[in-house]
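> no FASTA, just this:
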C-alpha cells in the first residue's frame, strides 16, 4: 500500500461516524439468515487483502505494531474497514431451514451457523472456531482455535459480511456483552472496543512470562499469571499497568455472583485436593467463603447461572467423571454436588436460571435441567442436526 493510499484510508476512517447498534431481536440467528437472503452477489471478492498490512486501526488513525520492541515473532494484524460498502468482501450464503433441525441454542459447526429455528448460514473463511459470541448488533464474533500461527478473530455481520479483526494473536477473550475484546500480543496485553467491523481505542499493558487473559470481570480483565499454576490478577485498562497481586491459590474462575464477587476453584495444602471459594475482586481475589467436598477437574470448564444460585462444573463422583451441579447457596456448609451429565467441553450457556446447554467431548449437545438433575435424572447428550463429519459444534454465547 502506497503512502498516499494509507493517508487516504486514515482520512476515510475519520470521516465516518459509528452507527448506534440496534437492539437485539428475539431470534438473532433467524433474523440474520433472513437478511442474508437479500444480500446482492456483488460481495464476492477477496476483501481480506488488507491483512497483508500489519497495522492496527485506532480511533485516531493507523499505528504500526511491527516496530514494537516488546514483540516476539510476527506482528498481530488488526483490521478495521471504515467503509465496507465500497469494497469487495466475501458474503454469507443461506440454506433454507429444515423443520426437524431445531437446536436449543445457536450453534456454529465448521463455517455453518445453525440457528434455533433450524436455518443455516454459511460463513466463508471462518473457522475452525473455539468460541462464538453474539454481538449487540446481531452479528457474531468468532474466536479461532489455536494454531502454530496464533489465533484469529472474525466478525460476521447479520448482512453477510465476514471480516478478520485479529490474526496471529495469543489468547483472545470477549466481554459478556460483546463490546470489548482482550488479547495477548507478544509481551503485551491489549483491550479494544468492538464497533461494527472495527476494533477501536486499544489500550496496552506489559504482561509477565506466560500470563494470559481468561475473562472479563465488568470492564476489567482477569489475567492468569501462569497457565500451569495457580494465581490470577485483575487489570483495569486505563487506570494503570497490570501488576501481579497477592493471589497464588486461584486455579480457575467460573463466573460472578450478582454482588460482583467471583466463584472459583482454589488450591489447598493437599496437592490432590481443591475447593470452591467465593473470591473478592476488590481484595486481590481473597477467598471470603470456602467449601470443599466434591473432587473438581482442573480443566476450568464450568459456569455460574445468571442468578448466582448454581454452578455447572466438571469433576468426579467416585471414579466417574462428568459435569456436576453445585448449589452455591450451600457453599461453606455441607457442600455437595450431584451428577448432571457427561463432561463439559467448551462453553456453558445458561439459557435460563435453571437450564444450561453445553457440548460434550463427542461433539453432542447436552441440555441440563436443574429440577430434573436434582431428582437424579442425568442429562443425556443428543446429536446436533445436520453437522457434517469433522465439524465440531461450538455454542454461540452472549
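Yes, it's here. Please read these numbers as outputs of a predicted model, since none were measured by experiment. Numbering: from 1, shown residues only.
> rest of the way, CA atoms for contacts and neighbours
OK.
> Which parts of the protein are helices?
3-15, 28-36, 370-374 (DSSP state H).
> mind putting those helices in CSV, mean neighbour count and distance to residue 183 included?
Shown next, in CSV, are those (neighbours: other C-alpha atoms under 10 Å; distance: least, C-alpha to C-alpha, whole Å):
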stretch, mean neighbour count, distance to residue 183
helix 3-15, 13, 23
helix 28-36, 21, 26
helix 370-374, 15, 34
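> In addition, the following structure is provided for comparison:
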C-alpha cells in the first residue's frame, strides 16, 4: 500500500514506503517513483530512406521529410510533426490523433521507434545537451538517456491525476533547467490544486516555484516563465540550484505569449514570440530592458536560434525562412524553402550540436 506524507515546507523529497515505491504530495502534485521500473520495449532499427538535397541553414521538416544542413532529404515516420537534433541523430515526434503519439530516433543510416504510445508527443522535452529526453506515457513520466542505439531508462515516475474523464490533465513537462525538469500540475476542476515546480529525477526532490504559468525554453540552465504582477503578465528567469529554484526580476514590458519552445536566445537576452493581443505580430524583445526591439513580417511558428545574435523563423507567407540579426532586426533576410510547402513545416532545434 502506498501512503503519503505532507512535510511542512514547499521543498519536498520523495518518501520511501517499503522497498520499491516512494510518494510525494505537494502543491497539487502527487508522484510515485517506482525504483525498479522495467526498461522500455526495444524496437528494431530499419534502414532510413534518404536522397541528396541542397544543404540548408538549419534542419527543416516539410510534411514527412527532413531536409538537413549536410544535404540530405530523409523520409520521416508517418505522422511526423516535430524533430530535434541531438548528438545521436534526430529525435522525431509523431502524432496519431486520439491514439497519442510516438518518439523515433534517426541515427546514421537507420531509423528506430523509441516509444510507441507517448501520451502526447509534443509533451516530450529534450535536455539542453541532447543526451536525455523526458516524456509522458499515461500517468508515467520517463527520463531516459539517448544513444545511437535508442533509449536507456534512468528514472520512471508515476504521476496521479491524469484521468481526462474527470477533467484532470496531470503534469505538463515544460523543459529542463540544468538537470531538473520544470513541471506544471493542472486540474481544471479545482484551480487551487494547480502548481509548478522543479523536479530532480535523480534525487526525487521537488521544489515549488511561485507558479509561473507558462514557460519558454532558454539556455542550458535557465527557462523564462510568466508570472502575474499587479494584473500584468511578466517574464522571469527560472534557474535551478542545489537548494531551490530561483526567480530573476520580472520583466513586465513584454507581452509575448510564452508558448514557443525555443524562443529565448542562448544567452537569455532576447525572446522572439507572438504578442498577446488580437492580430499581434511576431516581435523581438530585449529581455533585460523589457522593451520590444522589432516587429517582424513573420508567422506564428517555433523559432530556432543559430547563435546568440541570429534567429530563424517562418516568413509571413509561410513559404520561406526569415534570418533575423539582433544587430539589425529591422532588415531580416528571406531564405527560400528547399521546396514549396503545401502544409505544415517546422524548423529543427539543436541540442548539444554546434551549428
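Happy to help now that I have it. Because the structure is a prediction, the values reported are computed rather than measured.
> Please state their TM-score.
Comparison of the two superposed chains (TM-score structural alignment, normalised by the length of structure 2) gives a TM-score of 0.72, and 298 aligned residues with a C-alpha RMSD of 3.1 Å.
> returning to what we had before: just so I know, which of the helices of structure 1 lies nearest residue 245 of structure 1?
With respect to residue 245 of structure 1, and counting by C-alpha to C-alpha, the nearest of the helices of structure 1 is helix 370-374 at 36.4 Å.
> Tell me the residue in structure 2 aligned with residue 195 of structure 1.
When structure 2 is aligned by TM-score structural alignment, the residue opposite residue 195 of structure 1 is residue 147.
> Can you report how many residues neighbour that match?
Using other C-alpha atoms under 10 Å, residue 147 of structure 2 has 17 other residues around it.
> The one 5 residues further on now?
By the other C-alpha under 10 Å criterion, the neighbourhood of residue 152 of structure 2 contains 15 residues.
> Would you confirm that it contacts residue 145?
Yes. Contact criterion C-alpha atoms under 8 Å: residue 152 of structure 2 and residue 145 qualify, at 5.1 Å.
> List the contacts of the residue nearest in space to the middle of structure 2.
With distances taken as C-alpha atoms, centre = their mean, residue 125 lies nearest the centre of structure 2, 4.0 Å away. Residues counted as contacts of residue 125 of structure 2 (C-alpha atoms under 8 Å, 6 or more residues apart in numbering) are 133-135, 173-176.
> And residue 357 of structure 1, by the same measure?
Residues in contact with residue 357 of structure 1 (C-alpha under 8 Å, 6+ apart) are 104-105, 348-351, 365-368.
> Aligned counterpart of it in structure 2, please.
Counting by TM-score structural alignment, the partner of residue 357 of structure 1 is residue 312.
> do you know how far that match is from residue 177 of structure 2?
23 Å (C-alpha to C-alpha, to the nearest Å).
> what's the answer for residue 259 of structure 2, then?
As judged by C-alpha to C-alpha, residue 259 of structure 2 and residue 177 of structure 2 stand 16 Å apart.
> now residue 314 of structure 2
Distance of residue 314 of structure 2 to residue 177 of structure 2, computed by C-alpha to C-alpha: 27 Å.
> Neighbours of residue 277 of structure 1, how many?
Neighbours of residue 277 of structure 1 using other C-alpha under 10 Å come to 25.
> what's the nearest residue to it if we skip its chain neighbours?
Excluding the flanking residues, the one nearest residue 277 of structure 1 by C-alpha to C-alpha, 6 or more residues apart in numbering is residue 290, at 4.2 Å.
> ok, back up a step: which one, of the helices of structure 1, ends up nearest to residue 120 of structure 1?
Closest approach to residue 120 of structure 1 among these is made by helix 28-36 (7.2 Å; C-alpha to C-alpha).
> matching residues in structure 2 for that closest one?
Using TM-score structural alignment, helix 28-36 of structure 1 pairs with nothing in structure 2.
> Which elements pack onto that helix?
Other helices and strands packing on helix 28-36 of structure 1, by 3 or more C-alpha pairs under 8 Å, 6 or more residues apart in numbering; DSSP states H and E, are strand 93-95.
> hang on, the earlier thing: narrow the contacts of residue 357 of structure 1 to those in strands?
The members of the contacts of residue 357 of structure 1 that map onto strands under DSSP state E are 348-350, 365-368.
> Let me know the closest of those residues to residue 28 of structure 1.
Set against residue 28 of structure 1, the nearest of those by C-alpha to C-alpha is residue 349 (15.7 Å).
> so how far is residue 144 of structure 1 from that closest one?
Shown here: residue 349 of structure 1 relative to residue 144 of structure 1, a distance of 19 Å by C-alpha to C-alpha.
> Ok, residue 362 of structure 1 next?
For residue 362 of structure 1, the distance to residue 144 of structure 1 equals 19 Å [C-alpha to C-alpha].
> More neighbours: which of the two?
residue 144 (23 against 14).
> And that one, what's its match in structure 2?
Residue 144 of structure 1 maps onto residue 94 in structure 2, by TM-score structural alignment.
> Spatially, which residue comes closest to that match, not counting chain neighbours?
residue 80 (4.1 Å).
> Repeat that for residue 106 of structure 2.
Distances taken as C-alpha to C-alpha, 6+ apart place residue 90 nearest to residue 106 of structure 2, at 5.1 Å, with adjacent residues excluded.
> so what's that neighbour up against?
Applying C-alpha under 8 Å, 6+ apart to residue 90 of structure 2 gives the contacts 83-84, 105-107.
> that older thread, counterpart of the residue nearest to the centre of structure 2 over in structure 1?
Counting by TM-score structural alignment, residue 125 of structure 2 corresponds to residue 173 in structure 1.
> count of residues packed around the nearest residue to that match once chain neighbours are set aside?
In this structure, residue 173 of structure 1 finds its nearest non-sequential neighbour in residue 182, 5.4 Å apart by C-alpha to C-alpha, 6+ apart. Here the number of neighbours of residue 182 of structure 1 (other C-alpha under 10 Å) works out to 27.
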